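>>> Sequence and predicted model, in that order:
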Amino acid sequence: MNRLRVTPGPVLALTAAWLATRALMCGLLTHDSSPRLGGGAVPREVWRLYSHWYGVLSHGAFPAHDSTWQYPPGAGPVLLAPGLLPWLTYFQAFVVLTLAADALIAVALVRAGTRPGRSLLGAAVWTCGLPLLLHLPLARYDVEVTALAVLSLLALGRSPRVCGALGALGALVKVWPALVLLGTPRGTGTRTAWRWAAAAGGACGALLAVSFRNPLAFLSQQGGRGVQIESLGGTALDLARHAGWPGRPRYQYGAIEMVGPHVHAVATASLALTAVAFGLLVLWRLRARHWTPATPYDAALAGVLLFTVTSRVISPQYMIWLIGLAAVCLTSRHTSQRPVAVLVLVASALSSVVFPAFYRDVVAGTWTGCLLLVARNAVLAATAVLSLVLLWRSARPPTQGPAPTDEPRPDSDRLPDRVLSIS
C-alpha cells in the first residue's frame, strides 16, 4: 500500500507544545491563589467535592442525598480511579489521570491527522486550544469524558462496534457523548454502532446498578436544578437585575443559580429550546442525503453545541467538550466546521475571562460581569447556529463529480463508497 510519508517535524513540534502548555497549566493549578485565577476555587471541586464522593463511592453507594451529585452512574468509576495510585493524594492522582487522558486525546488526534489525506490541525487545536481554559481542565473530569467521545468518533471508520461501545460508555459518564452517534452514515455501519452502543450501555449500566446502591439518585438532583448564572437564561436574568428585577444569585445544586420571580419560566423555556434543538437534529438526520467522512464529526459538534447553548447550565468546563469535538472535525480536510472551530476557541478564551478571572463581577451583577457573559454567550449562540447551518448545507447532494474522501482508495480508514452519497 502506498502511504504518504509524514515528516517528524510537525509531530515533534506538537509534542513540545503539549509538554510546554501542560507544564504551564500545572503551574497555574499549583499557584492559583490570585483572585484572577479563582483564589483557589478551581481545584477546590477536586479536593473537596470529588474527594468526598470518592469516600461515599468506595463504600459501594452513590451519594443519594447530596444535591451536588447530578451525574450518571458511569461517573462513579472515573471518580474512583485516583485510588489506583495510592502513593499519591487524591488530588495529585486525579490530575495525573486527567493529564493521561489529555495525552491520549492528543496522541489519537496526531495518529488520525498523519493518515493520508488527513490533517494535523485537529491535534494542534486540542494542544493549543485547551490551555485557553487555563488550569480548569485539570480540575474537572470532563477531559476523561471528552476522551471517550473523541476515541469513539475516530474509531468509526475502522470499527463501528468500538465507536458505539465507546459512545455508550461516555454517555454513562456524562450523557452528552451519546450525540457522537448522531451522524453515523446510514446503513450497516449505523445499525452496528447503535446496536453495540445499546448492548455496551445496557451491560455496563446493569453492572453499575449491581455494584453500587442508589444508581439513579442523580435523576432527582438533576431534575431540581434551576438556571445557572452562566447560561443564556441566567445572562438574561443577570441583565434584568439592572432593570429592577428583584431576584438574586444563590449557591445551590453545586453552582451559582438565579432565584426569584420568573426563574421557573426561564428554565422551562430553556428545556423547550433543547427540545427544539433535538427536533432540528432529527430533521437533519432524516433529510440528509450526502455524507462525507467528516459528516459524523460535524454532526457531533453541531449537536453538542446546540444542547450546550440551550442548557440551563453552561459551566466553563463544557468548553472542553467543544474543543475536543472541534479538533476531531479538523482532522478531516472535508469538514464544514472550520469557522465554527475558530469561534469555539474564541468562546473558550472568553469563558476563562468570565471564570475564574471576573467571576466575582459576574456573581455581583456588575456591568463588567454582565457584558462579559453577554459576549461569551453571544459568541456561543452564533457558533451553534452557524454550525447547524453549515452541517445542513453539507448534507445536500453534490451537484457534480464524486463525493470527496479523506484517504486514497486503498486505505482501509476511508468510509465505504456507498455511504458517501445517499439518495
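Received, thanks.
>>> only C-alpha atoms for contact and neighbour calcs from this point on.
Will do.
>>> and whichever strand or helix holds residue 370, what other elements does it pack with?
Secondary structure from DSSP states H and E places residue 370 in helix 367-394. Under the contact definition 3 or more Cα pairs under 8 Å, 6 or more residues apart in numbering; DSSP states H and E, helix 367-394 sits against helix 232-241, helix 295-309, helix 338-352, helix 359-364.
>>> Show me which of those has the highest average neighbour count.
Neighbour counts (mean count of other Cα atoms under 10 Å) averaged over each of those peak at helix 295-309, with a mean of 26.
>>> Now do it against helix 367-394, angle only.
150 degrees (axes from the mean of the first three to the mean of the last three Cα atoms, to 10 degrees).
>>> What helices and strands are in contact with helix 295-309?
Using 3+ Cα pairs under 8 Å, 6+ apart: helix 295-309 touches helix 263-287, helix 318-329, helix 367-394.
>>> List of residues touching that helix?
Here helix 295-309 makes contact (Cα atoms under 8 Å, 6 or more residues apart in numbering) with 153, 176, 179-185, 231-232, 274, 277-278, 281, 314, 318, 322, 325-326, 328-329, 335-337, 377, 380-381, 383-385, 387-388, 391, 394.
>>> and here's the other structure:
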Amino acid sequence: MTPSQMPPPPARVRIPAPAAAPDPGAFGRRARYAALVASWLATRVVMLHLLVTDRLGVGGVSGEVYVLYRRWYDQLSTGVFPFGDPAWQYPPGAGAALLAPSLFPFLTFFQAFTAVTVGCDALITRALARAGARPGGSTAGAWLWVGGLPLLLHVPYARYDVQVTALAVGALLALRRRPGLGGVLAGLGATVKVWPLLTLVGAPPGRGTRRALLGALASACALLAVLVLAFDHTLDFARQQGSRGLQIESLGGTAFQLAHLATGRPGRVVHRYGAIEFTGPYVSAVAALSLALTVLAFCWLVFWRVRARRWTVAVPLDAALCAVLLFTVTSRVISPQYLVWLLGLAAVCLTSGRTTQRPVAHLLLPAAALSALAFPCLYDEVIAGTALGTAVMAARNALLLAAALLSCRRLWASTVTTSATTVTGTTKPGRRDARPSDA
C-alpha cells in the first residue's frame, strides 16, 4: 500500500479539563470584608459628624486643629519651626505631618487635615485586613481597630496620632518580610513622635534586625537633615520637654486626685504647655518618680531582650505593644490620644493567631471608652477633681496599669519561661523556637 493510499490517522479527541471547583470559603470572605468596610464607613461617618459639630470647632476637641495646628501650619509654611512656644514639644517630623494638608490646596486647612487623617485611618484598616487574610492570620485585628477607634469619639480625628500610628502599624507589618522597610517606617515615625521606634524592640536577632535598625537610623537622619536644612529653629522643641509637669490624666495625677478627694482639699491645677497640670508640693517629686519608672521600664525591656529565647511571628508585635504600654503608664501625660497608639498596636497583635496579647487588647477597649468619658465628656469634672471625675480617671488608669502588667507577664512567659505549656499552649518543655523562617 502506497503512502497515499494509507488511511488518515485518527483525529485526537481533546478531553476538556474539569472545571475548577468553586472555593466554598470565597463568598464568606467577601461577605466578611464587605461587613468590615460597611462598619468602617458607618462608624467614621459618626466620628466625622461629631468632629464638625463640636462647638463649631473653637473651644472644643477640634479647637486644636482650628487654632493650634493652624497657627503652627502658618508658621511652618514660612520655613520656620515654632520657637519660644511652650506648646511645641514634638520632634521635627511633626512639622512634616502638619504640612501634609498642603497637598490639598483646594480645601481649607481643617478639611485637608481631616482628609489626611481619615485617609491614614483607611490605610490602617486595609493593612490590618490584608495581614489578617494571610495564612495563620486573623481579621480580629481589623475589627478591633474599626470598632475600637470610635470609642474615643472624634478625638482621633482632631489629633495627628492616627498618622503616626499608620507609620507604626506599617513598620510592624513589614518587619517580618521586609525588615529594611519596617525600619524605615519606624524611623520616620520616631521623628514625628518618638514611640514608633519601640516597634523594633521585639525584632528577632539576626540580619533582619540589623537591617531594620539601619533602615530606622537612615530614614530618621535623612528626614532630620532635610528639615534642618530647609527650616529654621528645627530643634527648638527640645527646650520645652524638660519643663513639662504632671498632667492630671497620668497615674501620678490620679494619685493626687485621690489624695485631694480624701482630704477634701481641691487640687491646684494650671493650664500650661498645652495641658492641665498639677502644681504645688510633691508634684515635682512625683514627676521625677514617673521618669525613674520610665527608665526602669526601659531596663526591663533590655533584660527581657537579653533573656528571650523563643521568637514566633507574633513576638515582635507583642513586644511592641508591651513596650508602648510600659512607656504609657509611666508617662507624666497619658492624654486620650495615647489610646490611639495602643489600639493600633493591639490590632496588629490580633492579626496573628499566635499572639499572647489578646486579653490585653480586650482591656484596652473599656480603657478607650473611659478615656472618651473623661475627655471630652466629663473633663470639667476631672479638672475640678470631683468624685465622678476622679473615679473615671482612676478606673481608666487602673485598666492601663493592669494591661501593662498582664502584657509583661504574657510576653515573658511566651519567650523566656520554660514550662510545659506557654500562654499560647503550643510550646513544649525546653523548646527554643528562634528559627529565622518563623521570625
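That came through, no problem. Small disclaimer: the values here were computed from a predicted structure and weren't measured.
>>> now what about the TM-score between them?
TM-score for the superposed pair, counting by TM-score structural alignment, normalised by the length of the first structure: 0.92. Supporting figures: 407 aligned residues with a Cα RMSD of 2.3 Å.
>>> can you redo the helices and strands packed on helix 295-309 of the first structure as TSV with distance to residue 145 of the first structure and mean neighbour count?
Formatted as TSV, those follow (distance: least, Cα to Cα, whole Å; neighbours: other Cα atoms under 10 Å):
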stretch	distance to residue 145 of the first structure	mean neighbour count
helix 263-287	21	16
helix 318-329	8	27
helix 367-394	21	20
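>>> about what we covered before: which part of the second structure matches the helix holding residue 370 of the first structure?
Helix 367-394 of the first structure lines up with residues 387-414 of the second structure when matched by TM-score structural alignment.
>>> next one: stretch 334-349 of the first structure
So stretch 334-349 of the first structure sits over residues 354-369 in the second structure, by TM-score structural alignment.
>>> Same question for stretch 111-129 of the first structure.
Going by TM-score structural alignment: stretch 111-129 of the first structure matches residues 130-148.
>>> Likewise for stretch 12-30 of the first structure?
So stretch 12-30 of the first structure sits over residues 34-52 in the second structure, by TM-score structural alignment.
>>> distance from the matching stretch to the first structure after superposition?
Taking mean Cα distance after the TM-score superposition for the first structure, the mean distance separating stretch 34-52 of the second structure from the aligned residues in the first structure is 0.6 Å.
>>> So what's the gap between that stretch and the chain middle?
Centroid separation between stretch 34-52 of the second structure and its chain, computed with Cα atoms, centre = their mean, to the nearest Å, is 19 Å.
>>> Now do the buried residues in that stretch.
36, 40, 43, 44, 47, 48, 50, 51 (16 or more other Cα atoms under 10 Å).
>>> Return the residues in contact with the fourth one.
Same thing as residue 44 of the second structure. So residue 44 of the second structure contacts residue 150 (Cα under 8 Å, 6+ apart).
>>> what helix or strand does it sit in?
Assigned by DSSP H and E, residue 44 of the second structure falls in helix 26-52.
>>> Please work out which residues outside the helix or strand following that helix touch it.
Next along the chain after helix 26-52 of the second structure, taking DSSP H and E as the criterion, comes helix 63. Where contact means Cα under 8 Å, 6+ apart, the residues beyond helix 63 of the second structure that reach it are residue 57.
>>> Distance of the residue most central in space within the second structure relative to residue 193 of the second structure?
The second structure has residue 341 as the residue nearest its centroid, 2.6 Å off, counting by Cα atoms, centre = their mean. Residue 341 of the second structure sits 11 Å away from residue 193 of the second structure, going by Cα to Cα, to the nearest Å.
>>> what range in the first structure matches stretch 161-174 of the second structure?
Taking TM-score structural alignment, stretch 161-174 of the second structure hits residues 142-155 over in the first structure.
>>> what about the matching stretch, how far off from the second structure?
Averaged out, stretch 142-155 of the first structure is 0.1 Å away (mean Cα distance after the TM-score superposition for the first structure).
>>> Superposed on the second structure, what's the mean shift for the helix or strand where residue 163 of the first structure lies?
If you go by DSSP H and E, residue 163 of the first structure is part of helix 160-174. Its match in the second structure and helix 160-174 of the first structure itself, once the structures are fitted together, sit a mean 0.3 Å apart by mean Cα distance after the TM-score superposition for the first structure.
>>> picking up where we left off before, surely the residue nearest to the centre of the second structure meets residue 161?
Yes - under the criterion of Cα atoms under 8 Å, residue 341 of the second structure makes contact with residue 161 at 7.2 Å.
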